[in-house]
Each structure stands twice: as C-alpha cells, then as structure tokens.
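Participant: Next come a sequence and a model predicted from it.
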Amino acid sequence: MNLAQRLARYHRLAAILLLGFASGLPLALTGQAMQAWLTVDGVDIVTIGFLGLVGLPYTFKFLWAPLMDRFEPPWLGRRRGWLLITQLSLAALLLAMSRLTPSATPGLFALTAVAVAFLSASQDVVVDAYRTDVLSDRSEHGLGASVHVFGYRIAMIVSGGIALIWADQWNWPTVYRVMAAIMLVAAVFSALGAPRIASYLKPEATNAAQDLRGFAAMLLAVFVGYWLARGALQLIGFDPADKNKWVELLFVLCEIGVALPLAAWASRVARFETFNRSLSSYFSLPGAGAFLLLIVLYKLGDAFAGSLTTPFLIKGMGFTQAEVGIANKIIGIWLTILGAFVGGALMLRLKLYRGLLVFGVLQLISNLGFYALADLGKGAWGAVMVQPFDWHFVALKEAASLDWLLLTVIAGENISGGMGTVAFVALLMALCNSRFSATHYALLSAFAAVGRIYVSPLAGVLSESLGWPGFFLLSIVLAAPGVLMVWWMRNSIRALIQPAPAPADPD
C-alpha cells in the first residue's frame, strides 16, 4: 500500500469515526437525558413513561430506508446529501427543543422529540449505508466497524452521561443548544470533509410518485395490522394494560406477526418497487434466510445475560450502586471500546469467518463469569478500594470498594462483547448490496434487535423460576446455537468477502 492509499484509508476511517459519533449523539437526547430534563422540570411520571414511546422510529426505520436508496438529493450525492439533510434538520430541531418548556407545552415537546427520534433513526440509516459503501475493500470492514463503535460509544458517554453533569452546571436548554451546535459541526464535515463514494450501481429507476404512494400504503398497512392484532386479542379476552410479562410479549409478537406480513403484501399491491426490489435483491443471496437466523442468534446469549445485569448485581448480589456504576458503567464502557479496537485489529488477520467464530466463543465463555459470580458470591476474590476522584465529567465523592471477581467478570463480558460487536457489524456490512445498502442494513439491524428487545420479558420470568446461577447457565445454552451456525455457514461467510465488483461513477 503506497502513501496515497494509506492517506485515503485514514481519511475514510476518520470519516467513519466522526459519523459514528454523530450517529450516537441524539440517542440519549430522546432517552435518558430527555427523561432527566422532564423529571427536573416537574413532569409527572406517567407522562415521562408515555414519552418513552418516542424511540419507536428506531425500530421501524427499515420501512422508509428504501426512499433513501431511491431518491438522491440535488447536492453531494446519494449518501452525503442525505447526511447533510438529516444532520442540519437534527441541529434545527434540537435547537427548537431547547426553546420549549416540557411542563408548559408537553404536546409540542413530545412531537418535537418524536421528530428528533425520526431524524436520528434516518441518520442511522444513511450513516450505516455510507460506512458500507465507502469501505469498498471488504478487508477493511472489521477495522471500520471498530472505529464506528468507538465513535458511537463516545457520543453515548457525552449525551447520556456528561450531559447530566453539564445540566447541573448550566441547565437543560443550554445542554440541548450545545448538542445542536455539535450536530451542525457534523453537518459541515459531511458536506466538506467526508470522502466521496466510488459508488456501485444505484437502484434501477422507478416511478417516484408510485414509490411514494407505495410507501404510504405500506405505512397504512402497518397501522391496520397493529390495531387488528390488538383488537383480536382483546376480543378473546386479553387486556393490553395487563402487566403480566407473558401477556405483554403475546401482544408484541402478534402485533409484529400481523403488521409486517400485511405491510409486505401492501408494498406489492401498491407497487413500492424500490422496497420490493431491495427485498428481492437480499433474498437472491445464497443462504439469505439462514443469515437472518444467524443475525438473530449470534448476540442472543449476550443480550439475554445483559438484559438483567444491573438488577442481578444490585438486588441479587448486594453490590452498591456506586460499585455497579464504577465497574459496569464507567470501566465497562471503556473496556467495550477497548474490545472493539482489539477486535478490529484482530479482524485484519482473522477475517470475517474466524472473527465471528472466535469472538462468538469468547462471548459464550464470558457468561460463565456471571455464573461464577452468582455461584461464588460477593467477596469471593476480595476487593480493592477506589479513592475519591473528580475528573470534571465524572466524580466519586466517597471512597468505594470494588469486588475483584466483579471487575474480572465485567472486564471479560465487555471486552468480548466489544469484539463480537465488531465482527457482527462487519457481517451486516458484507451482506449489503451497494444498490440497496440503506435498506439492507436497516432491515438486517432490525433483525439484530430482536434478541435485545424481546428477550427481556422472558429473562425476568426465567430468572425468578431458575435462580441466578441457572439463569446464566441458560444464557450459555442460548449463546451456543449462534456459534454453531457460524461454523455451519463457514463456506457462505467466506464467500461474502470475495473481492467486490469494480465501482462505477463517484457518488
């Protein structure tokens, strides 16, 4: 690799880092940070709980991703143009939120928050597509994934943790104005600093008005399917307000099971061609269905164990909030970042199949640590005292003890989890066709979220019936099928990293 090629690689990775940061920044601003603002402003807990629904666009972003593949803004090309639009819009809406008072105008505040979540999810779609397209050399997917994870995690620390400290020093409107300024800087970088993409063929031209009508019909079908499922369950005696976890899970599964097939049917009838062709493009891939199953299973054991980590440590093991906060939230986040970097470096040598296999096994083994902690108990390996500190962005007011076994378990889980995430993101990128990378990545990431989102109700029930040691043994069992599927699909995975076709005109 000559000097020009190295500089081009560094330029691509720098862009992925900054765009990963921009992608992660708005998440907490409609989540934890927003909830803190609502609480301080005196909004009642029922309203705060209701506003948790503003994050729904992140789950359904694959529905409008085809429009971002189909339509090209008049400047900067298909990917950078959408980056500029979403980031400028996010900056404007965050500034608008900073001028609102949640307790005085809750309806307007909620609508603005939903709009921020929608634009944030849309930015995620185009960032994922841009990362997939700009890394035309598939050997760079692992390193690019690790850089993206690093930027995303740093942004979550800024908007989800440091923002709370800034709010104590200033106020929440000022914090949101600062976040708006950061998004504006990201937009300037997207316009002037992001590398151009040597793009592959774009989707075949379709009737734009017909695509928009098809998109509207598909959205209508989603809402119709949702209400049909709820109405049918209520008709046979189930109550949607029932707090029983199994009933809640039944409603979720039925709503998805009716809404998505109905949406797929509507997209065909209404001729939403970009969406239909993107699905046909993905399912023409050998082993497409098996890859979807692998995507669901690969992080399932990790998600299952992680869904109740905090209650396990505090209620199950008796650790203090300070111990859990330092070990799991501060040290753990940085160890995840370390794992991502180590995983990215190792992926350059291991390649995709070996990376998925090795890191999958490490994820499985890391769950043994939680089993050991549940079985041996607090203090089995002694403890170390952490003295008070103040790093401005985070502080510990009083000395606290940290359990050595807890630290070891957290270290193993976060480092292996970071490695597994890098390999997993590289797999998703490798499965995307450049014509439809926005749609494909959004669809695949939706499948990837299945385990994380829908495993929690089951985890709560099973932890009570099995006990904590049995619960973590079950998480190991659930992790095994994903590892076995990697081995079973080894030839298909190796085929994904064959040299890609030569790029067409620049984006």
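Facilitator: It's in. Keep in mind it's a predicted model, so treat the numbers as computed, not measured.
Participant: only C-alpha atoms for contact and neighbour calcs from this point on.
Facilitator: OK.
Participant: Report the contact partners of Ser492.
Facilitator: 286-287 (CA atoms under 8 Å, 6 or more residues apart in numbering).
Participant: Checking my notes, it in a helix, right?
Facilitator: Yes. Per DSSP: H, G, I helix; E, B strand; the rest coil, Ser492 lies within a helix segment.
Participant: how far away is it from Gly482?
Facilitator: 15 Å (CA to CA, to the nearest Å).
Participant: shouldn't Ala191 be in contact with Trp82?
Facilitator: No. Counting by CA atoms under 8 Å, Ala191 sits too far from Trp82 to count as a contact (10.2 Å).
Participant: For Gln234, what is the enclosing helix or strand?
Facilitator: Gln234 belongs to helix 208-235 when assigned by DSSP states H and E.
Participant: If you count neighbours, what's buried in that helix?
Facilitator: Neighbour-count burial for helix 208-235 flags 211-212, 214-222, 224-226, 228-231, 233 (criterion: 16 or more other CA atoms under 10 Å).
Participant: ok, back up a step: which of Ala191 and Trp82 has more residues huddled nearby?
Facilitator: Trp82 (26 against 18; other CA atoms under 10 Å).
Participant: residues in contact with that one?
Facilitator: Trp82 neighbours (CA under 8 Å, 6+ apart): 68, 72-73, 123, 126.
Participant: Could you tell me which of the residues you listed belong to helices?
Facilitator: 68, 123, 126 (DSSP state H).
Participant: let's bring in a second model and compare:
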Amino acid sequence: MAQAVAGQTKRSAWKVLGLALSNRKTGFMLLFGFAQGLPPALFLGTLYAWLSEADVDLETMGVFSLVGLAYAFQFLWSPLLDRVDIPGVRRLGKRKQWIAPMQLIVGIALVVMSTLNPATSLGWFSLLAAIGAFASATQDIGINAWRIDVADEVATLDILSTITQMGFRLASLVGGAIGLILAEKNGWPWVYVMFGFVMLAIGIAGLFAPDARVSDDTAATAAASDAEVAELYEVGEVTPKIRNRALLAVGILWGWAIITVVVFMVRSMTSTPELRPDVTLFTTTYGPLIVLATIVLPAFIAAWVVKQKRDGKNVIAAHEAGAAIEPPTVTFTDHLYRALVLPLVEFVSRMGWSLVLVLALVLTYRITDSVWGVFAYPFYLGELGYTGEDVAFASKILGIFAILIGLALGGWLITLLGRMFMLTLGAIVAAATNLLYADLAEGGALMQAASDAIGFTWLVNSVANGLSFLFFTSAPPSEGLARLSFTIFWENFAIGIAGAAYIAWLSSIVAKKYAAVQFALLASLTLLIGTLGRGALGEMIEVRGYTYVFILTALIGVIAVVLCIAEWVRVVRLGKDAGVVAPDTSELAAEPAETPQTA
C-alpha cells in the first residue's frame, strides 16, 4: 500500500510539474525572470569592465555604484504600483502597465549607452545608467507582484517562483561571463546594443502576457478605488482621527527615508571626488536606519491600529455609519492611508503574533550566504591566492550552472515534497555548506579528497582545458582549482535549492491585494542582517580568521532551521497545504482560464 501511495504521489507530482511547465504563464515568468536578472548584471557588473577599459578612474566608478541603491530601496516607491494607474497604458493590466514600459525604458537606456564613449560622455552615461537601474528596480516590483497575482492551481506559486529564479540566474550568466567574452571579440558597444534590443523584445513580448485586470473605463476605475477606501468608514473600523495619526507617523518616517536617499544621491553626483560621500559607509550606516524607519517602526504603528480595532477603541460606531448618514467623502489622506499604511495593517492583522516568527525567519534565512558575500573575493584572491581566472571559472561559470541545477531540483522537490519541507531543507544545506568553506580555509584537504573521489576533479580540469583551447589561452588549470570549484559548486547548489523554496514561501505569505508593497518590504528585510553584520564580521575575520567565521555562520544558520520548523508547524496548524503529497490534477488537464484568482 505504501509503495502504491508513493507511486501515485510521484505520478501526481510529475503531472503537476508537466502541466505547469506547459502553461503560458510559466513561459512568461521565465522571460520576466530573465528581464529581472539582465539589467543588474549590466548596470552593476560588466559596466565596470567597460569603464576600466575606458580608463575611468576608480573614484568616478564609485559614483556608478549609486545605481545599486535603486534595487536596495525599491520598496520606497512600491505603494505606487499597487494604487496608481499609468494614463494611456492602464488597459495593459494592473501589473503590465508598469512592467512593459519599464522594460522598454531599460532597453532604450542600454541602446543609447552603446552609442556613447564613457571617457568623454561620462555625465550622460551615468544618467542613463541611473535611469535604467531605476526602471529595472521598478519592473522588479511589478514582476514580483505579477507572479503572485497570476498564480493558480496549474501555474502554481511554487513553480513560478522557481522559474523566475532560473531566469534571473541565467541572465546573470549571460550578462556577466558571456557578456565579457562577447566584449572581447566585438567590443562593449556591440554588447550593450545587443542586450538593449533583447530588453526591448522582452518588453514587446510581455504585452501578450496574462495579467490582473484594470477597468477600461477611467471613471469606473476611480469609483472602484473610492469604494475600497469608503470601506474604511464602515462600522468597527478605526476613526479618521486614528488613521490620520498613523498616516502622519508613517509619512514622517518614509519621508525622512526618501529625503535621506535623494540627498545622498545628489551630493554624490554633484560633489568633487574628495568631498564625495562613501557609498559603502552610507549603506552600512543609513541602510539599517532606513529599513527601521520604513518597515520596523511602521509595523509597530500598524500593530497599534490593529489593537485599537480589536479592542473596540476609537472605532466607528453604528450610529455614526447608519443608513441615514450620507456616504463619506473620500479624501486624499484616505487614499494615502490606503496605499501606505493599510498594507501593513492588513499584514499585521492577518498574521497576529505569528508576524514575529515570520519576520525572524525573513531576517535570518539567507544570513549564512549573504553576510559574508562581500568578503568572498578577498578570501579567494587574498587568503587562498587564486587567480582572477580561477575565481571567474568557479564562481561565474560553474557556480551559475550549480544554482540553475539547484533551482531545477528544488522546484521539482517542492512539487513532490512540499514548500515547507524544502524551505527547511534549504536552510539546512545552506548552513552546512559553510563548513565546506571552513575546510577550504584550512587547506581544503577534505574538499580535494571528495572532489577526487567522485570524479569532479577530472571534470573540472577537462572543462578548464577545453575553455583554454577554445579561447586560445595556454594557461593550465591551477593546482587547487578543483577544490575551489567543488566548494563553490555545492554552496551555489544549496543556494539554488534554498532560493526556490524561500521565494515561493515569501510570495505565499503576502496578500494579492497588497502584493507589490508587502513583497518589496519583506524582500528588503532579507538583506538587513547581512548589512548590519558585515562590519563586525570583517573585524572578526581579522582577529579570528576565516575558519572561525565559517563555523560561526554555520551555527547561526541553525537558528534559521529552527525557525523554519516553527513556521512549518504554524502552517500545518492553520490547515494550509504543507505540501507532503502533490494535489490530484486529473481535472485540470484542460487549458485553464488565464484570469487570475481574486484575492
């Protein structure tokens, strides 16, 4: 009997996976994931290689790192994507009206950049890079919300989350390693114009993707929006006085954060090199403060609003909202409250005390790989003495393929074993791979032995020799390349498995109605602990060495494992699908409707 059940589970899982992969939403998700990964590779990665060839000085290059702030603080304008329609393109759909134009802007920016010489037109070059990065970060908000909106029983949220990660990583490989190779043969302008047209093509193709619908009638859209806000005046809702207090407090916090970022960017772009503020110092100092002001403190304010409502204090009474009273006049502050505060209130109200567990998991899940990431190259190049070519091969080529394999396996196992099982497994393997680096820091004897035992050393040397022959270089593989590649491969493989489950879980806990804001806020929290801990970690490396730090981060990863188990228990108690057995899809074989489920 057990074997029969297991067989049915496997068949059901394969059927679910097959139906999902044949669905057009999955194809567009891969396309959108690629569109998410390509711009960061071009604006934050290979761009520096082009600037170096153009003899742009390092201090000026530091200004270009400012474009990364668009990705770090994209949640600051995420409320616009949930509540604002773009005139003239709202018929495309609630999310596509933001996605497609942003992709076209990125494409145009790349094409125009290809016509400029960064050595002589640095001002225009930096402006285009900033515009492109802002548009790219905005499309990311829209795509993350689109994924949540269109997920259904066939194109499941788990599969779509895995596919978007695969597209992103594939774009990182194409825009990074392959971009460098193409630039060697054809020059940087050719590379950027080619990728610019790729983004333009994706923007045009995305017009045909399914989407959450937006009313064709402007008046009807406005009336629907007013009706949603009018619900704030129903019996039992908090009074306008309480709402305005919460809005004022959150508005001040968000206003300070936005002004801080804008002032820093203006100072950086207009100051002389000797007076230019340090980007890294700003990120590590003000980054956590901005997250505190825009996420943590507003969450406490939202909790206060929820408590007022649940305790029946400062709420609208029946006689104040009786049928005899005229419908309320919707004000601008009502719409602002709806866009800025209500997503937090909804999340706090729905999660309750479980929010503490959720936030703790968000803060710690990726700590094992994110906190030490900035020290990776100093470790490889300085501590271990590898060459840049060795690191590029192991990290940028083999490592990307390892992530893709991990994502593919993780996506299939989510379908078979469930989201929460894979979320927990991902935390375990991500923590364990830090122990591989601990051995590498001590010489890598175990890594070398394991690599030799499974034939990995032979494979790495064969591929490295093949690439040397292909690109007409005579340098043989380094003596320790196999153990470096072995360690990086398994770490990235673990990142792929953990990433597939994490994005799927993160997408599952937000409300479709507020997907853009809630997902952007939670995603930004993922980087908080890494940002806070890097200063202390750098000092610890100096005092204790890399081996100690890798063992410590592995132990810290155990915290995420415990939190995953606690979250798994919470999900099971709520009666949600913890994902032990894949659902029966026998009745889903027909082509599903493309209209997404309502929130």
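Facilitator: Cool, got the structure. Quantities reported herein were computed from a predicted structural model and do not represent experimental measurements.
Participant: Superposing both, give me the TM-score.
Facilitator: Scored against TM-score structural alignment, normalised by the length of structure 1, the superposed chains reach a TM-score of 0.84; 487 aligned residues with a CA RMSD of 3.9 Å.
Participant: what's around the equivalent of Gln165 of structure 2 over in structure 1, how many residues?
Facilitator: Per TM-score structural alignment, the equivalent position to Gln165 of structure 2 in structure 1 is Val149. Using other CA under 10 Å, the number of residues around Val149 of structure 1 comes to 26.
Participant: next SSE after the helix or strand harbouring Val149 of structure 1?
Facilitator: Element membership for Val149 of structure 1 (DSSP H and E) is helix 141-157. Moving toward the C-terminus from helix 141-157 of structure 1, the next helix or strand (DSSP H and E) is helix 163-169.
Participant: how about that next one, aligned to which bit of structure 2?
Facilitator: So helix 163-169 of structure 1 sits over residues 179-185 in structure 2, by TM-score structural alignment.
Participant: once aligned to structure 1, how far is the matching stretch on average?
Facilitator: Averaged over the aligned pairs, stretch 179-185 of structure 2 sits 2.1 Å from structure 1 after superposition, using mean CA distance after the TM-score superposition for structure 1.
Participant: if we can go back for a sec, the ones in helices among the contacts of Trp82 of structure 1 into TSV, with extra columns for neighbour count and distance to Leu308 of structure 1?
Facilitator: What follows is those, written out as TSV (neighbours: other CA atoms under 10 Å; distance: CA to CA, whole Å):
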residue	neighbour count	distance to Leu308 of structure 1
Met68	22	36
Gln123	25	30
Val126	28	32
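Participant: Pick out whichever of these sits closest to Gly382 of structure 1.
Facilitator: Gln123 (46.0 Å; CA to CA).
Participant: Tell me which residue of structure 2 lines up with that closest one.
Facilitator: Per TM-score structural alignment, Gln123 of structure 1 is aligned with Gln139.
Participant: before we move on, what about Met68 of structure 1?
Facilitator: Counting by TM-score structural alignment, Met68 of structure 1 corresponds to Leu81 in structure 2.
Participant: what's that match in contact with, if anything?
Facilitator: 95, 98, 141-142, 516.
Participant: what's the most distant pair in those?
Facilitator: With CA to CA as the measure, no two of those lie farther apart than Trp98 and Ala516, at 11.3 Å.
Participant: Quick check: buried residues in the match of helix 163-169 of structure 1?
Facilitator: Buried-residue list, stretch 179-185 of structure 2, by 16+ other CA under 10 Å: 179-180, 183.
Participant: need these in JSON lines with distance to Ile428 of structure 2, can you?
Facilitator: Below are the buried residues of stretch 179-185 of structure 2 laid out as JSON lines (distance: CA to CA, whole Å):
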{"residue": "Gly179", "distance to Ile428 of structure 2": "34"}
{"residue": "Leu180", "distance to Ile428 of structure 2": "35"}
{"residue": "Ala183", "distance to Ile428 of structure 2": "39"}
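Participant: closest to Glu228 of structure 2 among those?
Facilitator: Using CA to CA, the buried residues of stretch 179-185 of structure 2 come closest to Glu228 of structure 2 at Gly179, 47.4 Å.
Participant: Please report the distance of the closest one from Asp369 of structure 2.
Facilitator: According to CA to CA, Gly179 of structure 2 and Asp369 of structure 2 sit 25 Å apart.
Participant: need the contact list for the aligned partner of Phe275 of structure 1 in structure 2.
Facilitator: In structure 2, Phe275 of structure 1 lines up with Leu340, judged by TM-score structural alignment. Contacts for Leu340 of structure 2 (CA under 8 Å, 6+ apart) come out as 79, 247, 250.
Participant: Which of these are retained in structure 1?
Facilitator: Retained contacts for the contacts of Leu340 of structure 2 in structure 1, judged by both residues aligned by TM-score structural alignment, their matches' CA atoms under 8 Å, are Pro79.
Participant: Dump the contacts of Leu340 of structure 2 to CSV, plus distance to Ala449 of structure 2.
Facilitator: Supplementary listing: those in CSV, determined by distance: CA to CA, whole Å:
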residue, distance to Ala449 of structure 2
Pro79, 52
Leu247, 60
Val250, 56
